[in-house]
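>>> Structure here, sequence nowhere to be found:
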């Protein structure tokens, strides 16, 4: 798992604008390619977009939670693995960092022999988080589609005195004939119903 680290294009974001020499050395020893080192601020999103890093490493002696939140916001919808190396052990910072999607939060643990393993775990956790978010998004989409289908089915039942199964089969048949997804057909039926009710 950690064998993928040497190819990681890494951006360092440091609260002080200058990460410790030890952090840079540990990342280099882990085989990371350091693209740049930047400070948080208005240009952070532009730096992330310009460099398109595979990994973002945050260095902060304090305020690590705020820094993580700022970096996550700067990443926008394009999630990236975040690893924090800090001496900030406050519960609020840890909570803020985890809420921001940080995959590794290491307190006073900048040991050259461990960094590669920590980054490997961070990458695995990031992939797992992505999988869970995709599953959640899929479940929400299916639920929303089910609600649209049920509403459209209700309209057919009320207008044409169909039973529930008959309304569903009618919609299914129409969707196949029109080469539409059932949810798309249902949305069209709802749109027509709304138009007729005006």
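Thanks, I have the structure now. Remember, it's a predicted structure, so these values are computed and weren't measured experimentally.

>>> Could you use CA atoms for every contact and neighbour count after this?
OK.

>>> count of residues packed around residue 91?
Using other Cα atoms under 10 Å, residue 91 is surrounded by 10 other residues.

>>> Distance check, it against residue 103.
16 Å (Cα to Cα, to the nearest Å).

>>> let's bring in a second model and compare:
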């Protein structure tokens, strides 16, 4: 079971009618501060998130239409927060569209007081996991790119300055230490200079 949200949870709710707002307020009374907006419009929601410090956005709509889908994507992109979508009706295959736009949860005809908090907890945990996976993927790509640059720069030094692989690497390492740079940054400089000047200077020079 996901950990309960920490104290200080703030939820921005957009689009709820009076009855839905009462249901949400009742469900979250002991769990979160809730900020209500009448319209489901991206600029207003984003502004509310900034003002309230919301940690989750809840979109409520009678129908899961293109406007709601667009709003969901824009809010996710602008706030990087978990977004939960409640709709009274939705065409087939709609859930996948909302998930691809970044929604952490998409619920049809499920706005009941006893379900709201578990859905929010699950959405927040899913968002944390996806964010962690995305960070790991970005780091892996950066590391792979750095390794490729280092290998390419070593090859340039070996070919153009008649160095062994160990000598080329040591030259780059000393240059990085002397300049307070990462090895990959030195490698990128060598690659750039090789394209401009045809033959780079000694990396440690």
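Everything's here; your move. Nothing here was measured: the structure is a model prediction, and the numbers come from that model.

>>> so residue 8 of structure 2 is in which element?
Here residue 8 of structure 2, judged by DSSP states H and E, is contained in no helix and no strand.

>>> Against residue 63 of structure 2, how distant is it?
Taken as Cα to Cα, the span from residue 8 of structure 2 to residue 63 of structure 2 is 31 Å.

>>> Which one of those two is surrounded by more residues?
The residue with more neighbours, out of residue 8 of structure 2 and residue 63, is residue 63; 15 against 12, by other Cα under 10 Å.

>>> ok, the residue nearest to that one when sequence neighbours are not counted to residue 117 of structure 2 distance?
Nearest in space to residue 63 of structure 2, with sequence neighbours left out and distances taken as Cα to Cα, 6 or more residues apart in numbering, is residue 89 at 5.0 Å. Noted for residue 89 of structure 2: a distance of 21 Å to residue 117 of structure 2, by Cα to Cα.

>>> And the two? Which one has more around it.
Using other Cα under 10 Å as the criterion, residue 89 of structure 2 and residue 117 rank with residue 117 on top: 18 against 15.

>>> Remind me which helix or strand the more buried one belongs to.
helix 113-161.

>>> Average offset of that helix relative to structure 1?
Compared with structure 1 after the fit, helix 113-161 of structure 2 shows a mean deviation of 1.2 Å (mean Cα distance after the TM-score superposition for structure 1).

>>> For that helix, which helices and strands make contact with it?
Under the contact definition 3 or more Cα pairs under 8 Å, 6 or more residues apart in numbering; DSSP states H and E, helix 113-161 of structure 2 sits against helix 18-28, strand 83-89, helix 165-179, helix 183-197.

>>> Measure how it sits relative to helix 183-197, angle-wise.
Per axes from the mean of the first three to the mean of the last three Cα atoms, to 10 degrees, the angle that helix 113-161 of structure 2 makes with helix 183-197 is 50 degrees.

>>> Nearest spatial neighbour of residue 168 of structure 2, chain-adjacent residues omitted?
Counting by Cα to Cα, 6+ apart, the residue nearest residue 168 of structure 2 is residue 154, at 5.4 Å.

>>> Pretty sure the one you found sits against residue 165.
Yes: between residue 154 of structure 2 and residue 165 there is a contact under Cα atoms under 8 Å: 6.6 Å.

>>> who's more crowded, the two?
Each of residue 154 of structure 2 and residue 165 has its neighbours counted (other Cα under 10 Å); residue 154 has more, 24 against 15.
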